[in-house]
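Asks: The amino acid sequence is not available; the structure is as follows:
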């Protein structure tokens, strides 16, 4: 299935009058505050969120997976699904592949399929957290951190292969997340595991093309529950600093212990020029991978508040933006549309913060006023502004309503079958 401009036009038509009324009212109020609405729209349009190939199918838990049907069973189908999302929201112009779940068999065909739906390739992700069917050695006790040099070598070569695949597709970054760790005291040496990881990453880093980045992800627990080798942003930052200018920390919103101040982490990393990217999701207890903004929308806004400030005050390069979620209850494409909208809404809210007044409140120790300024921006309903940015880009005023009205899932089930399942977890 491919979404055309005629589809978008027909789905927008019933909404045009009410949307125009809501947007014009909001725009007038924003202009009264001295905000340039057209400049805001351009910034919102420029924020593009990569879609991970593994999120296009129904996720799973340790207990089961409940497919909704019509899932993309090939890489080309995954690209086509991202094309559907991008046609609807004009905000998801790239796909992030997970290797070896999505190794291209015909690069020309893959590149052509992507070009047909205006999709490029974001960061490529390596996978050393599970053994593959034909794998000669096991990652059961670690990969890049493993005491066995031959197993480390296997993991290193896999990451190098992922880089080569990414080069053929036009990617510019490698994301490394390690499951390596321990579940029991005494299982391994903390220092040796970290040193092994650094030496392994260094060998991979030296393979990076000159215009690439290495994004180092962290996670405090799971699948191991006593220690994780790269357990927090500080360890990732340490490794990135030691590796060099092309290495950065990647922040996954779910990869934190409860009540961690993620916005402070973001501010610190941007100050040091080492914030490389984001994996957006939401959580209640841990790495829940829930829809972005479904649990902690104010935290998401506060994170973007620090990002917007960092864009103005630091030389940190533009981060890579990507959703990273996996669940087994909702239509995955509806979830992705909701997530992208939540991200853009939080960004828009951060853009209207009165920064001069906030700085004055901070300098004057006016705690109450600082809170008022932030909450005024957060409580301003900017959904009409986000919708207008999408409409002006050629997308649907209400992407998820259009997705349903156009019966996208029903059509995909007819085309692919109700038992079609995506590769990955």
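Replies: Now that the structure is in, tell me what you want to look at. Everything numeric here is computed off the predicted structure, so don't read it as measured data.

Asks: only C-alpha atoms for contact and neighbour calcs from this point on.
Replies: OK.

Asks: Show me where the chain has its strands.
Replies: Secondary structure of the chain (DSSP state E): strands located at 51-52, 94-96, 120-121, 124-125, 173-176, 181-182, 213-217, 227-228, 247-252, 275-280, 320-323.

Asks: this is the comparison structure:
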């Protein structure tokens, strides 16, 4: 399904005069601070965030799932939906697949279809935290009940390694260049497992997978303090993540999921530390109140998101760049929203935090920090946070052929109704 670009243009026309007035005001304000609004707009356009294939259907909790109508039942339909998101927001140009939920059996055709929407394939995600009912991630028929790469049984570890190698092969056919490994491995009770041996098993398994990657690929390891195991998790924090990455190889990097931290964790400082070690892979964006709540990006902690981007912009505009480009992806899934609306809101929050961080006067901030001007530094970054940069984001979207207000356009064009008309009201979506 493709939207009529003329309809998107018509949605924008209703706001054009208002938009131009606001754009002139914020541009003049930034000019007084020595900040070029055109450069900010160009940077916003460049920031492209991958859409995960599993977020296009209604998510679930362990208590239940309440799917909506018109949800995509196949990988091809998911690609089509990402194409719609690209048309509306201009902020996504790639898809991240989760195997075995979305196996591209006809990879060449899938790649060609994605290209027809202007899309490529981002990082491939393996899955050893569950037993797929079809056995697609358990080629030896063994269970991951007691862990995968940490398992005491060598045969189970070998099965998990083989699954990740299979995922790499799918990715090679799709044009991907990275593998994301999130491990649920851990324990629920004291005495259940040996912490050190579990960690060593995981490290050895990652090394074996790493050897099978193409030389231009990257491996992303992702930490999480708990869930589904609640007493211990092998890769439980950024320190463990960094140890695993360094013990695996130079092209093994640390992925930061914003929900994978305990309450009140200073995530922006974590980001800074990983940057210092030149091991930052990128981000899985979401938001949370307690931990991994998988809520819409920026819905609860927008200031934290801004502070994280403050660290990122300092790195991205600096001279000490890593070999890899940072990977950006939304990893949110909720049970009460239209998934497409949730994603559009997330793209908007990411662009907003990024733009706010871009307008921080870096030289002035560095001087204030050097002179220990505590209040001055706080005022400077809060002034950027309080600046209404939405006109810059709207302008960036328009220049890409997108909508000023993607969510409003999505509703005005009755996209969900069109999808329901085409697909029906009851659809079985792959994933959680």
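Replies: The structure has been received and is ready for your questions. Here the structure is a predicted model, which is why all the values come from computation and not from measurement.

Asks: ok so, going back, how about the strands of the first structure in a markdown table, adding mean neighbour count and distance to residue 40 of the first structure?
Replies: Converted to a markdown table, the strands of the first structure look like this (neighbours: other Cα atoms under 10 Å; distance: least, Cα to Cα, whole Å):
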| stretch | mean neighbour count | distance to residue 40 of the first structure |
| --- | --- | --- |
| strand 51-52 | 28 | 23 |
| strand 94-96 | 26 | 22 |
| strand 120-121 | 20 | 25 |
| strand 124-125 | 25 | 31 |
| strand 173-176 | 24 | 28 |
| strand 181-182 | 26 | 44 |
| strand 213-217 | 26 | 29 |
| strand 227-228 | 22 | 41 |
| strand 247-252 | 27 | 25 |
| strand 275-280 | 24 | 22 |
| strand 320-323 | 22 | 19 |
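
Asks: For burial, what's the neighbour tally of residue 33 of the second structure?
Replies: Number of residues near residue 33 of the second structure (other Cα atoms under 10 Å) recorded here: 12.

Asks: Could you dump the strands of the first structure into CSV and include distance to residue 381 of the first structure?
Replies: Below are the strands of the first structure laid out as CSV (distance: least, Cα to Cα, whole Å):
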stretch, distance to residue 381 of the first structure
strand 51-52, 26
strand 94-96, 28
strand 120-121, 32
strand 124-125, 35
strand 173-176, 35
strand 181-182, 44
strand 213-217, 33
strand 227-228, 40
strand 247-252, 26
strand 275-280, 21
strand 320-323, 23
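
Asks: Nearest residue to residue 42 of the first structure in space, ignoring adjacent ones along the chain?
Replies: Closest residue in space to residue 42 of the first structure, ignoring its immediate chain neighbours: residue 389 at 7.3 Å, by Cα to Cα, 6 or more residues apart in numbering.

Asks: of all the strands of the first structure, which lies closest to residue 401 of the first structure?
Replies: Of all the strands of the first structure, it is strand 51-52 that lies closest to residue 401 of the first structure, at 19.6 Å by Cα to Cα.

Asks: Now do the closest one: everything it contacts.
Replies: Among residues not part of strand 51-52 of the first structure, those counted as contacts by Cα atoms under 8 Å, 6 or more residues apart in numbering are 82, 92, 94, 95, 96, 97, 98, 322, 323, 324, 336.
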